[in-house]
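Enquirer: quick one, fold the following:
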Amino acid sequence: MSGTDDQQGQHYFTARPASPEQRRTLRVHLAGRDVEVETAGGVFSPDHVDLGTQVLLRTVPAPPPRGDLLDLGCGWGPVALTLALLAPDARVWAVDVNERALDLVRRNAVRLGLTNVVAATPDDVPDDVRFAAVWSNPPVRIGKPALHGLLTRWLPRLAPGGEGWLVVGRNLGADPLQRWLVEEAGLPTTREASAKGFRVLRVAP
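Expert: All right, here's what the predicted structure looks like:
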């Protein structure tokens, strides 16, 4: 969350942000190409691809070419759009509680000609869907209990052989989170990279 969002008390992890939309377009680099996307106020990092997401996208291997892929906490969509561009034959679930963010993901998918993106609230994802990959810059600022609940809801839904990739700030508890995933959640987790103050964690149940 940016300093401006903190000062205004905006919460991009609520369903309907109270802040003005203030829609804008950005030129960003996703999946090896420069593209134009739409963003708005009241969503995470509306003016750029945040540093943590940049670290994640530079670190993870290519996604599986088929199957269901999940961007957990999608915001306006940099991770989901990257997955969809890299794996056009996969179905990409962009999941968030923020309705404004989901609307932006849908708009951006249309803008980029992507037909394989499904933007959905958590409860709108069918229970029987299993994911070949989960990529996430999770919303750590929702607090430990909520974050732990989020991760234990979705990471066990990885398909056999699937991998989860998380980027978490070192100063925001990446190392304790890794220990918790291993010792309490029972999810084998390794640190795969460390860059610019972030850890990239691989979860392979």
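Enquirer: drop to CA atoms for contacts and neighbour counts, all remaining ones
Expert: Fine.
Enquirer: what ranges does the protein have for its helices?
Expert: Counting by DSSP state H, the chain has helices at residues 3-8, 51-59, 78-86, 99-111, 144-154, 174-183.
Enquirer: quick one: which of the ones you listed is nearest Lys196?
Expert: Lys196 lies closest, by CA to CA, to one member of these: helix 51-59, at 7.8 Å.
Enquirer: elements contacting that closest one?
Expert: The contact analysis (3 or more CA pairs under 8 Å, 6 or more residues apart in numbering; DSSP states H and E) places helix 51-59 against helix 78-86, strand 158-169, strand 198-203.
Enquirer: show me what it is in contact with.
Expert: For helix 51-59, the external contacting residues (CA atoms under 8 Å, 6 or more residues apart in numbering) are 78-79, 137, 165-169, 193, 195-196, 198, 200.
Enquirer: I have a second one here; can you model it like the first so I can compare?
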Amino acid sequence: MTADHYFSAEPAAPENRSRIEFTAAGRAYDLAVAAGVFSAGRLDPGTAVLLRKADLPTAAAGGATFLDLGCGYGPIACVLATEAPAATVWAIDVNARARDLTVENAAALGLADRVHVAAPDDVPDETAFDEIWSNPPTHVGKAELHALMERWLPRLKPAGVGWLVINRNLGGDSLHTWLTSLGWEVVRTASQRGFRVLRVTRKTG
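Expert: Just a heads-up that it's a prediction; the model follows:
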């Protein structure tokens, strides 16, 4: 038998549901989680660093469109939609159980009308993003991680911003170098608890 991974499309393990509590931008969150999804036992330390160190949107974001790439049970998507109450958030994940949890958590927070949960292939081709947020799945391997970045970062709007958090020991610095080699402007805005927070934009000039 092959064990489930958080990037399995259809986890077979029992859900063993529980809840995770955390604080972001001074607000308390209490979200449903289950086995077979990413970091089901706690808010992932990388996600915590990203939400603490990156520039979270505000109400000034207006009608912006954000992407939570690899949403898991939805902590990033829920924080983005809460902090920017007029924005639309796409939350995508290959894991069907993760998507179901994100739908549930967004609804419980009154965000269901603005958090669109989908499998990656179900996002309309014409949808572009003002911001992309991701704690990407490094354990899928470098080739898959690079393919993920090559697929989604180009869907940033011309002035769009990508926010990524990567464990230094799992290729954070090499990802920085690789993205730069592709022509992206990459700035390490923070380094904490072994994680790199990268701000990714198109080069200007």
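Enquirer: now distance to Leu26 of structure 1 too, for the helices of structure 1, in CSV please.
Expert: As requested, the helices of structure 1 are exported to CSV (distance: least, CA to CA, whole Å):
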stretch, distance to Leu26 of structure 1
helix 3-8, 19
helix 51-59, 15
helix 78-86, 11
helix 99-111, 11
helix 144-154, 29
helix 174-183, 29
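Enquirer: closest one to Thr14 of structure 1 among those helices?
Expert: Between Thr14 of structure 1 and these, the tightest spacing by CA to CA is seen for helix 99-111, at 8.4 Å.
Enquirer: residues in structure 2 aligned with the closest one?
Expert: Using TM-score structural alignment, helix 99-111 of structure 1 corresponds to residues 96-108 of structure 2.
Enquirer: do the same with stretch 71-83 of structure 1
Expert: Using TM-score structural alignment, stretch 71-83 of structure 1 pairs with 68-80 in structure 2.
Enquirer: one more: stretch 46-58 of structure 1?
Expert: Alignment of stretch 46-58 of structure 1 against structure 2: residues 40-52, by TM-score structural alignment.
Enquirer: neighbours of the residue lying closest to Ala61 of structure 2 once chain neighbours are set aside, how many?
Expert: Leaving aside its chain neighbours, Ala61 of structure 2 sits nearest to Ala84 (6.1 Å; criterion: CA to CA, 6 or more residues apart in numbering). For Ala84 of structure 2, the tally of surrounding residues (other CA atoms under 10 Å) stands at 20.
Enquirer: from Ala64 of structure 2, how far off is Ala84 of structure 2?
Expert: 8 Å (CA to CA, to the nearest Å).
Enquirer: circling back to that earlier point, flag every buried residue along the match of helix 99-111 of structure 1.
Expert: For stretch 96-108 of structure 2, burial by neighbour count (16 or more other CA atoms under 10 Å) applies to 96-99, 101-106.
Enquirer: can you add distance to Glu15 of structure 2 and give those residues back as CSV?
Expert: Shown next, in CSV, are these (distance: CA to CA, whole Å):
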residue, distance to Glu15 of structure 2
Ala96, 12
Arg97, 9
Ala98, 11
Arg99, 13
Leu101, 11
Thr102, 14
Val103, 16
Glu104, 14
Asn105, 15
Ala106, 19
